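Asker: can you look at this prediction? I've put the sequence above it.
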Amino acid sequence: MSELTTDDVHYYPAFLQALLEDHSDDATVAALLRQPAFAVYRNTVFKGCVDALAANYPAVQRLVGSDWMHAAALAYARDHLPRQASLIAYGEGFAAFLAALPAADELPYLPGVATLDRCWTEAHLAADQPMVESTALQSALVAGQDVCLVPHAATRWHHDAQHPVTTIWSANRTDPAIDPGDIDWQGEAALFTRPQAEVQWQAISHGACRFLDACREGQPVTQAAALALAQEPDLDVAALLGRLLLAGAFTAFTFN
């Protein structure tokens, strides 16, 4: 690969300024900007970003409508141009962007819903891995060995302490519309896995999320269980572990 020249170092920032701000202080780029084709190119770039965000955040779009989503997505794209040619994973920071967006202040659950949309995308695109060998794991646990569970590459989870994001997300992504009056307005969490090449999701508790957090941090099962119980004293850890294994949440285990 050839090295950047002095002209390149000055040209690329000027070109980016023209793309983002529709003007340039560089004479060469300013001349390019006056050509009708550049406007077409500029519009195409941002339309691609907006369309990708709408596709990657369908629950958010359904909640806010196409016009609102277009405006928010365009504002995001101006500050977060794609880093890859493919836009299938575009929008990594969109949930955080919405959390700081004044126009979203009246929808405090929106960043959480966006996070669940992102979890689905990441689970869908994650690397293939086998599921943990449950028989070997059970044998190790029965023998009293403390093991560390390794989350599968496709496993994602999110807990919102204040808002029923799982219910809202599912109602705007997969389930029929529900009456807002039927929603229990309290914190919720969700788990995303991909056990059979297809993303699956389920509602889980805060204690379950704490268990998964501890596993991701490399904590052994006994410590993960203790942290989960501290968060949720009534949690049935054995039932939780069985549920997580059935969902394909782990790829392996190591001995502590």
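Answerer: Perfect, I can see it now. Residues are numbered from 1 along each chain as shown.

Asker: only C-alpha atoms from now on, for both contacts and neighbour counts.
Answerer: Will do.

Asker: so where do the helices sit in the stretch 101-250 of the chain?
Answerer: For the stretch 101-250 of the chain, the helices defined by DSSP state H, counting those that start in this stretch occupy 110-125, 134-142, 165-173, 206-216, 221-231, 237-247.

Asker: let me have these in JSON lines, extended by distance to residue 75 and mean neighbour count.
Answerer: Shown next, in JSON lines, are the helices of the stretch 101-250 of the chain (distance: least, Cα to Cα, whole Å; neighbours: other Cα atoms under 10 Å):
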{"stretch": "helix 110-125", "distance to residue 75": "16", "mean neighbour count": "23"}
{"stretch": "helix 134-142", "distance to residue 75": "47", "mean neighbour count": "13"}
{"stretch": "helix 165-173", "distance to residue 75": "23", "mean neighbour count": "22"}
{"stretch": "helix 206-216", "distance to residue 75": "32", "mean neighbour count": "22"}
{"stretch": "helix 221-231", "distance to residue 75": "38", "mean neighbour count": "19"}
{"stretch": "helix 237-247", "distance to residue 75": "37", "mean neighbour count": "15"}
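
Asker: how long is stretch 86-102 from one end to the other?
Answerer: Distance between the two ends of stretch 86-102: 30 Å, counting by Cα to Cα, to the nearest Å.

Asker: pull the residues that contact that stretch.
Answerer: Here stretch 86-102 makes contact (Cα atoms under 8 Å, 6 or more residues apart in numbering) with 48-49, 52-53, 56, 76, 82, 104-105, 108, 110-112, 114-115, 118, 121-122, 125.

Asker: try it against this one:
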Amino acid sequence: MSMSLGRFQDAFVDALEGVEPAAFDEADGLIATLTSQPGFAVYRNTVTKGCVDALRANFPTVERLVGAEWFTAAAAHYVRSSPPVRAQLIEYGVDFADFLQAFEPARELPYLAGVARLDRLWIEAFSAAEQAPLILDAFAAQAPETLAELHLRPCAATRWQWFALPVFTIWRCNREELDVPQPLIWQGEGGLMCRLAGRVVWQPLGAGGCAFLDACAARCRLDEASTLALQAQPDLDFNDLLARLFEAGVFAAEPSDLTSNGGD
């Protein structure tokens, strides 16, 4: 019997995932022989458990909210529909939040998908490329007449998102093993994450802060970005926002960030 290694591997993975072959060939015949062995079911369960454990490691706040049993059942559903495509399991679960958003048993937990998104943002901030942060002294040393035209670029490890529900408060309290405030104010809020000195740090972010970072990521000038921030949140203390962002190491220290780039 002759077949390519790639064809055999593809058929083996399909068998692990319970995918029926579209057309039977010699590879499928060999795989059928293998899958009929009692040990194959054990191997399949081991693979599934490894994927579930990877999700458990990548989404610890979700598990803390719903409990180990509920999480394991939901994760097993996800694994069957979305097996890993990369060897690095820290990347597994990119669309787990979308899965939870549509998962019927999670319907009564409208904040759960948002919590999963924050867990995912933590992973992205943790594993992003290293970049030196722009320090406040370097920013403040710029001539006043050029500040408005500066472009502040969020560093690779900076992540932020706005939610229509108090998702960040729920996430932070469970991540830090604190009691959720009672009563919890059900209003929109944002969250910010950045890696600083080798660890991921987080803080709440208002509508103005999210709008400001969105504008910075879109390469808006500082005056344009600040205007958009104040439009989104008229009572925003912009100086306080900037101070907090610099303290968290949000912006990348690149030569172009400290020069006027009004033409690009």
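Answerer: That came in fine, so what should we check first? Because the structure is predicted, anything quoted here is derived from the model rather than measured.

Asker: so after superposing, what's the score?
Answerer: Superposed pair, TM-score by TM-score structural alignment, normalised by the length of structure 1: 0.90. Supporting alignment: 250 aligned residues with a Cα RMSD of 2.0 Å.

Asker: mind listing what residue 131 of structure 1 touches?
Answerer: For residue 131 of structure 1, the contacting residues are 152, 195, 248, 249, 250, 251, 252, by Cα under 8 Å, 6+ apart.

Asker: oh, that last question was meant for residue 226 of structure 2, not what I typed.
Answerer: Counting by Cα under 8 Å, 6+ apart, residue 226 of structure 2 touches 212, 238.

Asker: quick one: furthest residue from the center of structure 1?
Answerer: residue 27 (41.1 Å; Cα atoms, centre = their mean).

Asker: under the alignment, what does it map to in structure 2?
Answerer: Superposed on structure 2 with TM-score structural alignment, residue 27 of structure 1 falls opposite residue 29.

Asker: and its match, which helix or strand is it part of?
Answerer: Using DSSP states H and E, residue 29 of structure 2 sits in helix 26-35.

Asker: can you check which part of structure 1 the helix or strand just after that helix sits on?
Answerer: Scanning forward in sequence from helix 26-35 of structure 2 by DSSP H and E, the next helix or strand is helix 38-58. With TM-score structural alignment applied, helix 38-58 of structure 2 matches the range 36-56 in structure 1.

Asker: mean shift of the matching stretch relative to structure 2?
Answerer: Its aligned residues in structure 2 lie a mean 1.3 Å from stretch 36-56 of structure 1 after superposition (mean Cα distance after the TM-score superposition for structure 1).

Asker: which parts of that stretch are buried?
Answerer: For stretch 36-56 of structure 1, burial by neighbour count (16 or more other Cα atoms under 10 Å) applies to 39, 46, 47, 49, 50, 51, 52, 53, 54, 55, 56.

Asker: what residues are up against the first one?
Answerer: Contacts for residue 39 of structure 1 were tallied using Cα under 8 Å, 6+ apart; they are residue 33.

Asker: redo that, cut-off 10 Å
Answerer: By Cα atoms under 10 Å, 6 or more residues apart in numbering, residue 39 of structure 1 lies in contact with 18, 19, 22, 32, 33, 45.

Asker: farthest-separated two in these?
Answerer: 32 and 45 (16.0 Å; Cα to Cα).

Asker: how near is residue 240 of structure 2 to residue 206 of structure 2?
Answerer: Distance, residue 240 of structure 2 to residue 206 of structure 2, by Cα to Cα: 12 Å.

Asker: same check, this time on residue 107 of structure 2
Answerer: To residue 206 of structure 2, residue 107 of structure 2 is 26 Å away according to Cα to Cα.

Asker: who has more neighbours, the two?
Answerer: Per other Cα atoms under 10 Å, whichever of residue 107 of structure 2 and residue 206 has more neighbours is residue 206, with 20 against 13.

Asker: list the residues that contact the more buried one.
Answerer: Counting by Cα under 10 Å, 6+ apart, residue 206 of structure 2 touches 161-162, 188-192, 212, 229, 232-233, 236, 241.

Asker: pretty sure residue 254 of structure 1 sits against residue 151.
Answerer: No - using Cα atoms under 10 Å, residue 254 of structure 1 makes no contact with residue 151, being 11.5 Å away.

Asker: list residues touching both of the two?
Answerer: Counting by Cα under 10 Å, 6+ apart, the common neighbours of residue 254 of structure 1 and residue 151 are residue 218.

Asker: so between these two, which is more surrounded?
Answerer: A direct count of neighbours by other Cα under 10 Å for residue 254 of structure 1 and residue 151 places residue 151 higher, at 24 against 12.

Asker: quick check: the corresponding residue of structure 2 for that one vs residue 219 of structure 2, distance?
Answerer: Using TM-score structural alignment, the partner of residue 151 of structure 1 in structure 2 is residue 154. Counting by Cα to Cα, the separation of residue 154 of structure 2 from residue 219 of structure 2 is 10 Å.

Asker: same question, residue 150 of structure 2
Answerer: The value you get for residue 150 of structure 2 to residue 219 of structure 2, if Cα to Cα is used, is 10 Å.

Asker: next one: residue 172 of structure 2
Answerer: In this structure, residue 172 of structure 2 lies at 30 Å from residue 219 of structure 2, with Cα to Cα as the measure.

Asker: same thing with residue 128 of structure 2?
Answerer: Counting by Cα to Cα, the gap from residue 128 of structure 2 to residue 219 of structure 2 is 20 Å.

Asker: neighbour count winner among those two?
Answerer: Taking neighbours as other Cα under 10 Å, residue 128 of structure 2 and residue 219 compare with residue 219 leading, 19 against 14.
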